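*Asks:* Pasting the sequence and the predicted model now:
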Amino acid sequence: MDNYVNLIKLSVGSESVDTLIAWQDSRKPLYEDGCPRHVTRMWPKRESEILNGGSIYWVIKGVVQCRQQILRLDEVRGEDGIRRCAIVLDPEVHRTQNALKRPFQGWRYLKPEDTPADLPRGREQDDALPDDLNRALADIGVL
């Protein structure tokens, strides 16, 4: 698809892709459709571009490591009555080539041409490298 945009977000508290998946799995019973969500205060202004094929790229321990397709944006209101955006995600997590990313707050738009490629089929379950080696290889563009 063309004319789409992705989001990028820090996965705060995740130690690895596996812990992100485990956390999302633990919350499945909260949602009728079983799809994971990320609730954010800000509603994306580029909603139509996001919903035209965009994904959320997760930064874990300073490295982009995976992505999930964005299915829809749902309005949710907390007990405080404030309108928030639930970014509803496909449960399938696609591991990506590693790319270093400096810390930032909230989410950001990420152009398709700036996104790391998905890992080839069969490499998704490779043993994880130690964090320091992972960062060093990402830093020189090997992973």
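*Replies:* Good, I have the coordinates.

*Asks:* alpha carbons only for contacts and neighbour counts from here, please
*Replies:* Noted.

*Asks:* Name the next helix or strand downstream of the longest helix belonging to the chain, please.
*Replies:* If you go by DSSP state H, the chain has its longest helix at helix 17-27. Downstream of helix 17-27, the next assigned helix or strand under DSSP states H and E is strand 37-40.

*Asks:* Please work out which residues outside that next one touch it.
*Replies:* R84, C85, A86, I87, V88, L89, G106 (Cα atoms under 8 Å, 6 or more residues apart in numbering).

*Asks:* swap in stretch 98-109?
*Replies:* Stretch 98-109 is contacted by residues 5-10, 40, 59, 62-65, 116, 134-135, 138-139, 141, 143 when judged by Cα under 8 Å, 6+ apart.

*Asks:* try it against this one:
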Amino acid sequence: MAGHIHLIKLSVGTESVEDLAAWQATAHERWADGIPRHVTRMWPKRAAEVLNGGSIYWVIKGFVQCRQRILRLDEVTGRDGIRRCAIVLKPGLIRTTSAPKRPFQGWRYLDPKDAPVDLSPDRQKDDALPPELAGALAEIGVL
């Protein structure tokens, strides 16, 4: 889709795609509509591009492993009175090819040309390879 940009974010504390899915499944209880969100301090300046077909790519254990489509951005106010951005996500994680990513703080923009490709639909339910192995295989063009 032309004119869009993605976000990339570390999934701190999760060990696997399944772990992130389980956390989102329990965290939904905090939101009246049950749709997962990630709350962040910074509002994307390129919000229109993010909302024009962008996804959030999740880095787990040093590798991009999955993504979620971004539905909208909601303003939320924390208990401390500070305005924050809730990135509202389409439920369900889409596995991608594994790509190494060094740690960083917050989220970053990810150009679509640099985004890992989705695994084929028949591979979405495969048992996950260890991230290091998946990354090595992707690097040589096997995955």
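*Replies:* Received, thanks. Since this is a predicted model, take the numbers as computed values, not measurements.

*Asks:* Would you pull the TM-score for this pair?
*Replies:* The TM-score (TM-score structural alignment, normalised by the length of structure 1) is 0.94; 143 aligned residues with a Cα RMSD of 1.3 Å.

*Asks:* which residues of structure 1 fall in helices?
*Replies:* With DSSP H as the criterion, structure 1 has helices at 17-27, 47-50, 131-139.

*Asks:* For the first one, name the packing helices and strands.
*Replies:* Here helix 17-27 of structure 1 is seen to pack against no other helix or strand when contacts are counted using 3 or more Cα pairs under 8 Å, 6 or more residues apart in numbering; DSSP states H and E.

*Asks:* Figure out how far stretch 102-117 of structure 1 is from the centre of its chain.
*Replies:* Per Cα atoms, centre = their mean, to the nearest Å, the displacement of stretch 102-117 of structure 1 from the mean C-alpha position of its chain is 9 Å.

*Asks:* Likewise for stretch 44-57 of structure 2?
*Replies:* Distance, stretch centre to chain centre, for stretch 44-57 of structure 2: 12 Å (Cα atoms, centre = their mean).

*Asks:* and what of stretch 26-42 of structure 1?
*Replies:* With Cα atoms, centre = their mean, you get 13 Å for stretch 26-42 of structure 1.

*Asks:* what does stretch 135-143 of structure 1 give?
*Replies:* That offset, for stretch 135-143 of structure 1, works out to 20 Å (Cα atoms, centre = their mean).

*Asks:* can you list contacts of that stretch?
*Replies:* Taking contacts as Cα under 8 Å, 6+ apart, the residues outside stretch 135-143 of structure 1 that touch it are V63, Q97, N98, A99, L100, N134.

*Asks:* rerun at 6 Å
*Replies:* With contact meaning Cα atoms under 6 Å, 6 or more residues apart in numbering, stretch 135-143 of structure 1 is reached by Q97, N98, A99.

*Asks:* How far does it stretch from one end to the other?
*Replies:* 9 Å (Cα to Cα, to the nearest Å).

*Asks:* how about that stretch: buried residues?
*Replies:* Buried residues in stretch 135-143 of structure 1, counting neighbours by 16 or more other Cα atoms under 10 Å, are found at R135, L137, A138, L143.

*Asks:* Look up how far D126 of structure 1 lies from I70 of structure 1.
*Replies:* To D126 of structure 1, I70 of structure 1 is 25 Å away according to Cα to Cα.

*Asks:* same question but for G141 of structure 1, I mixed them up
*Replies:* 18 Å.

*Asks:* do I21 of structure 1 as well
*Replies:* From I21 of structure 1 across to D126 of structure 1, the span is 16 Å (Cα to Cα).

*Asks:* who's more crowded, the two?
*Replies:* Just comparing I21 of structure 1 and D126: by other Cα atoms under 10 Å the higher neighbour count belongs to I21, 15 against 7.

*Asks:* Test my guess that I94 of structure 2 contacts R67.
*Replies:* Yes - counting by Cα atoms under 6 Å, I94 of structure 2 touches R67, with 5.2 Å between them.

*Asks:* of those two, who's got more company?
*Replies:* Using other Cα under 10 Å, the more surrounded residue of I94 of structure 2 and R67 is R67, with 28 against 18.

*Asks:* nearest residue to that one other than its sequence neighbours?
*Replies:* With sequence-adjacent residues excluded and distances taken as Cα to Cα, 6 or more residues apart in numbering, R67 of structure 2 is closest to Y57, at 4.2 Å.
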